[in-house]
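Q: Have a look at this fold, sequence not included:
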């Protein structure tokens, strides 16, 4: 069992497990989920991303955590905090982000997980600020 970092009423945010690999590959191959990204990800790209996400959590104690539903123990995506890896006028910084499979959209899971991550960021990690950014066309994430 991987380390649990955060729990909410309905969710567990934890380190990645091998059983997450296939659903994560499917999530990143979904055109609708990846609508506001340059492209979907291949199997190898998704697996490489899991390696990076896991290493970030191991190194910093936070990252984009695997999100599991408590009611059915299903992996539904990720939510968490990460150090931004590009240069911009607002970097260096920590960002909050999420990506869930379509079956779990519009049920408040992203909001629930993001609130837990923000509480962790400010109360536990003692961060002064957390950034969020997305495409201006991504209305679901802008609300």
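A: Yep, it's here. Bear in mind that the values here come from a model prediction, so they are computed numbers and not experimental data.
Q: use CA for all of it now, contacts and neighbours both
A: Fine.
Q: For the biggest strand by length in the chain, name the packing helices and strands.
A: Counting residues, the longest strand found in the chain (DSSP state E) is strand 75-83. With contacts taken as 3 or more C-alpha pairs under 8 Å, 6 or more residues apart in numbering; DSSP states H and E, strand 75-83 sits against helix 21-29, strand 64-69, strand 94-100, helix 109-119.
Q: neighbouring contacts of that strand?
A: With contacts defined as C-alpha atoms under 8 Å, 6 or more residues apart in numbering, strand 75-83 is touched by 13, 20, 23-24, 27, 56, 62-69, 92-101, 104, 110, 113-114, 117, 121.
Q: Just the buried subset of those, please.
A: 13, 20, 24, 27, 56, 62-69, 93-101, 110, 113-114, 117, 121 (16 or more other C-alpha atoms under 10 Å).
Q: got the angle between the longest strand of the chain and helix 21-29?
A: 70 degrees (axes from the mean of the first three to the mean of the last three C-alpha atoms, to 10 degrees).
Q: Mind listing what's buried along strand 75-83?
A: 75, 76, 77, 78, 79, 80, 81, 82, 83.
Q: here comes the other one, which I'd like you to weigh against the first:
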């Protein structure tokens, strides 16, 4: 579990499926992610995240508001999707209920995840992808210090040809260099 001043990032529970489905059925939340999800689809996501956590020790963790215990969405890392420009890389991702937007929670969670990665995983970089129109996510990527790689932009294989969400942009953040001792 990762704890920040306002958040807990934790493993998924089966009881998270219904509140997560509420988040994933909001057309504004899903605007750049695809169709709103059913309960059965969110149950599959929860099961996949639980399996990933058990196998790898990380996933897109459930994001919980510390004060209220509310499921806010997710933030974490997973292997980049096969057939994308980040295949074989570590991908950071987030999704949050609209009620929590604009209060710095996504930045707080993502920075905590980045700090966890540098402390716990032997990777040189963290990657992120999104649809070009998703300016909110790209703004967060820039706030985190990520850099865009235009040559690595791609057509996402999970989206059908002609879908406006098929195009994706690619960002990364390199591991900070060790500062030599004075």
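A: That came in fine, so what should we check first? Computed from a predicted structure; not experimentally measured.
Q: After superposition, what's the TM-score here?
A: The TM-score (TM-score structural alignment, normalised by the length of the first structure) is 0.92; 139 aligned residues with a C-alpha RMSD of 1.1 Å.
Q: sorry, back to before: switch the helices and strands packed on strand 75-83 of the first structure over to a markdown table; also include distance to residue 88 of the first structure.
A: Formatted as a markdown table, these follow (distance: least, C-alpha to C-alpha, whole Å):
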| stretch | distance to residue 88 of the first structure |
| --- | --- |
| helix 21-29 | 26 |
| strand 64-69 | 21 |
| strand 94-100 | 12 |
| helix 109-119 | 22 |
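Q: how about those, which one is nearest residue 130 of the first structure?
A: Distance to residue 130 of the first structure, taken as C-alpha to C-alpha, is lowest for strand 94-100 among these, at 5.4 Å.
Q: just the angle between that closest one and strand 64-69, please?
A: Calculated by the same axes, to 10 degrees, strand 94-100 of the first structure forms an angle of 40 degrees with strand 64-69.
Q: need the strands for the second structure, in chain order.
A: 2-3, 7-10, 60-65, 71-79, 90-96, 125-130, 147-148, 154-155, 167-174.
Q: Not counting sequence-adjacent ones, nearest residue to the residue opposite residue 21 of the first structure in the second structure once aligned?
A: In the second structure, the residue paired with residue 21 of the first structure according to TM-score structural alignment is residue 17. If the residues on either side of it in the chain are set aside, residue 17 of the second structure comes closest to residue 43, at 5.2 Å by C-alpha to C-alpha, 6 or more residues apart in numbering.
Q: In contact with that neighbour, which residues?
A: Applying C-alpha under 8 Å, 6+ apart to residue 43 of the second structure gives the contacts 14, 17, 18.
Q: Which of those are still contacts in the first structure?
A: Counting by both residues aligned by TM-score structural alignment, their matches' C-alpha atoms under 8 Å, the contacts of residue 43 of the second structure that remain in contact in the first structure are residue 17.
Q: circling back: wait, which of the helices and strands packed on strand 75-83 of the first structure is closest to residue 43 of the first structure?
A: That would be, of these and by C-alpha to C-alpha, helix 21-29, which comes in at 5.6 Å.
Q: what residues does the closest one touch?
A: The contact list for helix 21-29 of the first structure, computed with C-alpha under 8 Å, 6+ apart, reads 33-34, 40-43, 46-47, 50, 75-77, 100-101.
Q: Considering the residues you listed, which is situated nearest to residue 137 of the first structure?
A: residue 34 (12.7 Å).
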